[in-house]
Each structure stands twice: as C-alpha cells, then as structure tokens.
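**Student:** coordinates only, sequence not included:
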C-alpha cells in the first residue's frame, strides 16, 4: 500500500475529532473564535514536530524561498476563509445543504491542481471522485424534506453558495500547500510537509489574531480563556494537518482530498456504535458510495 493512503485515512480521523470539538466550542466562542483556536493553539504542536524531525531524526532544516512564502501565505488565507465559512454554515437551520456543497472540494481541488501545477486526474479516478461526492451529498441531504422550497434552497440558497465558496477556498488552499511543500525539495518529505505547516499555521495565527484584536477583541479574549478545551482542538487539528501536508506532498491533491471523504464514514460509525443513534437508509447508501469511491481510488486509479 502506498504511504499516502494510510496517512490520509489517519488525517481524516483526526479532522473528524477536531471538527466535533470545534462545533462544541462555537457555542461558546462564536465563528471567529472557533476558527482561531484551530490555528493559534496548533502552532506550538507543529513547531515541536519540526524540532523532533530535526533534532531526533536528523532531517535538515529547510531554507524557505519565495515560492514557499507566497504559496504558504495564500494557502493560509484561503484556509482561514474556508474554515470561517464552514463554521458559519452551522448558524443556518438548513446547514446540511451547505455542508453537502462544501464537500465538492475534491472537484475544485482537481481544477486548481490542473491550473496551478498541471496535474491530471485519470478518467477512472474522476468517476470515483464523483461517486464519492454523490455519497456525501446523499448523506448531507438525508434528513432534508424534499419539498419544492427545500430543493430551490438547495440549488440557489445562501447556505448552498456559502458551501460552494468554502469548498473553493479549501481546494485552493490544498493546492497552495502542496506547492509550498514541494518547493522545499531536498529536505525529506516529512520535513517539507512539517515546515510548510509551521509557516502556514504561524501566518494564520498572526493574521487572525491581529484581525480579532482589531475587530473582535472579546472573541480573542474568549479564545484565550477557553484554553483548556481549545488546546485539544489545536492538537487534533495539527495531527490532521501533518497528515494532510505529508499526503499532499506525496500525491496529487485531488486524490488525497477524495480519499479524505472517508471522514464521514467515521462520523456515522461513531454515531451508530457509540451514541446509538438511528441511521436512515439513505445515509447507509451514502456511506456505501463513499466506501466504493475510496476503494476505487486506491485500486483503480
């Protein structure tokens, strides 16, 4: 099995954990605060990881170049905007629709990867990506009433547009991060990914911290007061980000983000096995489609 596959699955699991904690914090901190803790509390963990790679495992410390700095900054800004929009979706009563659209990220990542890096996706992989996205949409809309008003909202409503915008920013950030990491060639894949992560996360912390200090100081203070819970968001977020950065250094972004859809399967397994929640048939169908897409990407691409 290629190394990027288990790394991506592990990253998806960590992201699932981080998202659950972030949703909980949103009720206490609001959208900006819940977005900030992902980056601000993640920097120390990312920095320690780089030091361990350098001091314990002997990976050379990279020297960032212009491509690293520009691509990492653009990726950081795009991820902030994507995260902000995704968390903002939770404010809508019909947020499931927007969340479904936000999962079109693999398609948009494939487009950005082609435009920026000249990367191509095979026809078989493209079909698998579409099958996986169909599964995500089936799950996201499983409990939405199929009325004309609901369908109209699904197509052109504000949550749908926010979800699409969120996916676009996440797709762009993934390609930018891959660009930044690849620019550090010669220091080892693990260090390339880790160094790009530290730079991007530090940049995000400075940008968001400065903006919140200016516009929403009460949110910044609340984020600092909630450190006991926020530190776990940062730790799980960095664990997932290490996986994403490493996988995207090794493989085409579109494949990585498509495989990452397995995160939703983890979500439903936890809901079913641990919380004993009832799963409807359409949600099971969605999980089957996602698993089929994942298997196809691994075996047939």
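**Tutor:** That came in fine, so what should we check first? Note that the structure is a prediction, hence the values are computed from the model and not measured.
**Student:** Could you use CA atoms for every contact and neighbour count after this?
**Tutor:** Noted.
**Student:** can you count the residues close to residue 85?
**Tutor:** 23 (other C-alpha atoms under 10 Å).
**Student:** helix or strand for the nearest residue to it once chain neighbours are set aside, which one?
**Tutor:** Once flanking residues are discounted, residue 85 sits nearest to residue 166: 5.7 Å by C-alpha to C-alpha, 6 or more residues apart in numbering. In the assignment (DSSP states H and E), residue 166 maps to helix 158-182.
**Student:** how much space between the residue nearest to residue 85 and residue 211?
**Tutor:** 20 Å (C-alpha to C-alpha, to the nearest Å).
**Student:** just residue 261 next, same as before
**Tutor:** Distance of residue 261 to residue 211, given as C-alpha to C-alpha: 32 Å.
**Student:** Also residue 278?
**Tutor:** Look at residue 278 and residue 211: by C-alpha to C-alpha, they are 42 Å apart.
**Student:** State the number of residues packed around residue 271.
**Tutor:** Residues near residue 271, counting by other C-alpha under 10 Å, number 14.
**Student:** who touches it in this structure?
**Tutor:** With contact taken as C-alpha atoms under 8 Å, 6 or more residues apart in numbering, residue 271 is in contact with residue 277.
**Student:** about what we covered before: have a look at residue 278 and residue 211 and say which one is more surrounded.
**Tutor:** Using other C-alpha under 10 Å, the more surrounded residue of residue 278 and residue 211 is residue 211, with 14 against 10.
**Student:** Helices of the stretch 151-300 of the chain, start to end?
**Tutor:** Here the stretch 151-300 of the chain has its helices, by DSSP state H, counting those that start in this stretch, at 158-182, 189-215, 217-225, 227-250, 253-259, 263-273, 281-300.
**Student:** quick one, which of these is nearest to residue 121?
**Tutor:** helix 253-259 (7.6 Å; C-alpha to C-alpha).
**Student:** Next up, a structure to set beside the first:
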C-alpha cells in the first residue's frame, strides 16, 4: 500500500526541487544565454545521476538492467524533447514573469489529451472537452495585456513559447515513462534511476557537442560559472529522480496533474527571488489552468 502511494510525495518533492532548479537556470540565462543555461542542468546533473545509480544499486543489491532497442528509442526521444522544452521555457522566462511562464507550461496535461485526439483518434468525454476549454481560457487570460490590441498569443510571443514548452515536456514524460516500462527487469527504483542516468547522459552529449560547434563562448562560460551551475545541476537531477520514481509507479497523466503544485511553488520563488508579483488577471488565469487540468484528470 505504501509503495502504491509513494508517487504522491515523490511528485510533490520533484515539483519543489524543479522550482529551485528553474529559478537558478533563470538567473544563469542572462550570463550564458538560453542554450548555455539549458545545458547546465544536464552537464552538471549527469554526475549526480551516476551517483544516484551507484547508491541505489548498492543499497538494493540489484544490477543495472540491460537496455534494449525499445528502451533506447524511448529514452532518446524523451531526452531530446526535454532539451527543447527547457530551452523554450527559459526563452519565455526572459520575456515573461517566472511564475506565469511556469503556468504556461502547466497546460501540458491538456495538450496530451489533444495529441491523443489528433494522432490516435481518442475521443474526449464531455468533461474532458470542458477541461480543455477551461484551461485554454486560463492561458489566454494570462496572455492578454490590458490596453494592448494584440495578445502575446497572437504575436507569437512568450505565451506560445511557454505552451510549446509544455507540449515538449508532455512528450518527454511519455518518452521517459515508456523507457522505464521497457526495461526488462529491476525494481521501480532501479529502473527509474537507470533511465535517469541514460537520459542525462544523452542530453549532456547532445548539448556539449552543439555548444562546442556553435556557441563555444556559452560552453566555456558554463564551466566558469560552475558554482551556481553545480547547484542547478544537482537540483535538476534530484527533481528528475523523483519524477522518474513517480513515472515508474503510476501513469504520466497522474504525475503531471499532481505536478500543478509547481505553479504555487513558482509564485513563492518569483516573489522571493525575482521580486515579481502576479496581477489578479494572471492569478485568475493560473487558477483556470489548474482547474482545467484537474477536470481532465477527473475525466480520465
């Protein structure tokens, strides 16, 4: 019974750790640029993932599961989707408030439902359709600036970047859960940690090669800013460890729905770290997004 419910505290812990990591990455964006700050969570998180894997296998006495082609396909897809998602999120944060950008990405579960309808032909129930409408209205409400004739959605601004980030995070969640389930053996903890190590390894390789070829200044800068980057990497690896534990125990939809608590953690971080405050309109939009995703969860 305890194991069956372990995904709940794991998800809450992941949301809290991810909020701290996002805040640190947001601070590094001005120094390293969007791609440079994106690779920090992977480059500095990978060693911690290896440490986690060593600790888990030592404590449990289990061997690292042997990955197959299906596992590698899922984990690579999830890794690439998460890179794109993180870059889009940080790009949106440079032009929009920290907490509001996080709220944009929380449309992720709604987008999973839409992808299912378009790609797989999965029909939405009446409550599910209402959930999509409510959450979409919430995003639009956050996007409208009083006195402006065009919304940030219409301009293709930070709102679109945040929503696209949520879509990529949704694809990443599906990829990582698929990878965990594709491993042939091991406890939920070993399979989750193995997937984390492979995922961060792939992400580190991809981004280091990219920066070495196209943005050496950002790569060198990330090594120079090793102290704040090390903290961001640790918090990123810790958050992912908890996310993957959740994915190994229940559906990605359950985990990502409960992950909405991150919106409120982000509000606290925005106030304390960036002196940003959300307007009543933005708060109302966040509430609608949360209500829409919660309705979608009930519909499922």
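**Tutor:** The structure has been received and is ready for your questions. Because the structure is predicted, anything quoted here is derived from the model rather than measured.
**Student:** Give me the TM-score for this pair.
**Tutor:** Superposed pair, TM-score by TM-score structural alignment, normalised by the length of structure 2: 0.83. Supporting alignment: 297 aligned residues with a C-alpha RMSD of 3.5 Å.
**Student:** on that earlier part again, how close does the helix holding residue 166 of structure 1 sit to structure 2?
**Tutor:** For helix 158-182 of structure 1, the mean distance to aligned residues of structure 2 following superposition is 1.9 Å (mean C-alpha distance after the TM-score superposition for structure 1).
**Student:** which SS class is residue 57 of structure 1?
**Tutor:** Under DSSP: H, G, I helix; E, B strand; the rest coil, residue 57 of structure 1 falls in the coil class.
**Student:** Make CSV from the helices of the stretch 151-300 of structure 1 and add distance to residue 60 of structure 1 to it.
**Tutor:** Output for those, formatted as CSV (distance: least, C-alpha to C-alpha, whole Å):
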stretch, distance to residue 60 of structure 1
helix 158-182, 14
helix 189-215, 8
helix 217-225, 34
helix 227-250, 16
helix 253-259, 25
helix 263-273, 33
helix 281-300, 32
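**Student:** Have a look at structure 2 and report its longest helix.
**Tutor:** Scanning structure 2 for the longest helix, with DSSP state H as the assignment, gives helix 7-43.
**Student:** Pull out the buried residues from that one.
**Tutor:** 7-8, 10-29, 32-43 (16 or more other C-alpha atoms under 10 Å).
**Student:** How about stretch 41-58 of structure 2?
**Tutor:** For stretch 41-58 of structure 2, by 16+ other C-alpha under 10 Å, it's 41-50, 52-54, 56-57.
**Student:** Next: stretch 183-201 of structure 1.
**Tutor:** 183-184, 187, 189-201.
**Student:** Show me which pair in the residues you listed is furthest apart.
**Tutor:** Farthest apart among those - using C-alpha to C-alpha - are 187 and 201, which lie 19.6 Å from each other.
**Student:** Off-centre distance for stretch 259-275 of structure 2?
**Tutor:** Relative to its chain's centre, stretch 259-275 of structure 2 lies at 15 Å (C-alpha atoms, centre = their mean, to the nearest Å).
**Student:** Correction: the previous question concerned stretch 174-191 of structure 1.
**Tutor:** Distance, centroid of stretch 174-191 of structure 1 to centroid of chain: 17 Å (C-alpha atoms, centre = their mean).
**Student:** Tell me which residues are up against it.
**Tutor:** 50, 53-54, 59-65, 67-72, 74-75, 109, 112-113, 116-117, 192-193, 195-196, 245-246, 248-250, 253.
**Student:** ok, now stretch 160-167 of structure 2?
**Tutor:** Residues from elsewhere that reach stretch 160-167 of structure 2 (C-alpha under 8 Å, 6+ apart): 84-89, 91-92, 101-102, 104-108, 111-112, 152-153.
**Student:** Could you do stretch 54-69 of structure 2 as well?
**Tutor:** So stretch 54-69 of structure 2 is contacted by 182-186, 189-191, 193-194 (C-alpha under 8 Å, 6+ apart).
**Student:** For residue 139 of structure 1, which of the helices of the stretch 151-300 of structure 1 is the nearest?
**Tutor:** helix 281-300 (4.7 Å).
**Student:** residue contacts, the most centrally placed residue in structure 2?
**Tutor:** Geometric centre of structure 2, nearest residue: residue 169, 5.1 Å, by C-alpha atoms, centre = their mean. Listed by C-alpha under 8 Å, 6+ apart, the contact set of residue 169 of structure 2 reads 81-82, 85, 105, 108.
**Student:** Checking the residues you listed against structure 1: which ones persist?
**Tutor:** Conservation of the contacts of residue 169 of structure 2 in structure 1, assessed by both residues aligned by TM-score structural alignment, their matches' C-alpha atoms under 8 Å: retained contacts are 81-82, 85, 108.
**Student:** Roughly how far does the residue nearest to residue 234 of structure 1 when sequence neighbours are not counted sit from residue 162 of structure 1?
**Tutor:** Distances taken as C-alpha to C-alpha, 6+ apart place residue 42 nearest to residue 234 of structure 1, at 4.0 Å, with adjacent residues excluded. Distance of residue 42 of structure 1 to residue 162 of structure 1, given as C-alpha to C-alpha: 26 Å.
**Student:** go on, residue 244 of structure 1?
**Tutor:** 23 Å.
**Student:** which of these two has more neighbours?
**Tutor:** residue 244 (29 against 22).
**Student:** May I ask you to confirm that the more buried one is in contact with residue 8?
**Tutor:** Yes: counting by C-alpha atoms under 8 Å, residue 244 of structure 1 does reach residue 8; the two are 6.3 Å apart.
**Student:** Show me the common contact partners of these two, please.
**Tutor:** Common neighbours of residue 244 of structure 1 and residue 8 (C-alpha under 8 Å, 6+ apart) are residue 256.
**Student:** so residue 106 of structure 1 touches residue 171, yeah?
**Tutor:** Yes: using C-alpha under 8 Å, residue 106 of structure 1 is in contact with residue 171, at 6.9 Å.
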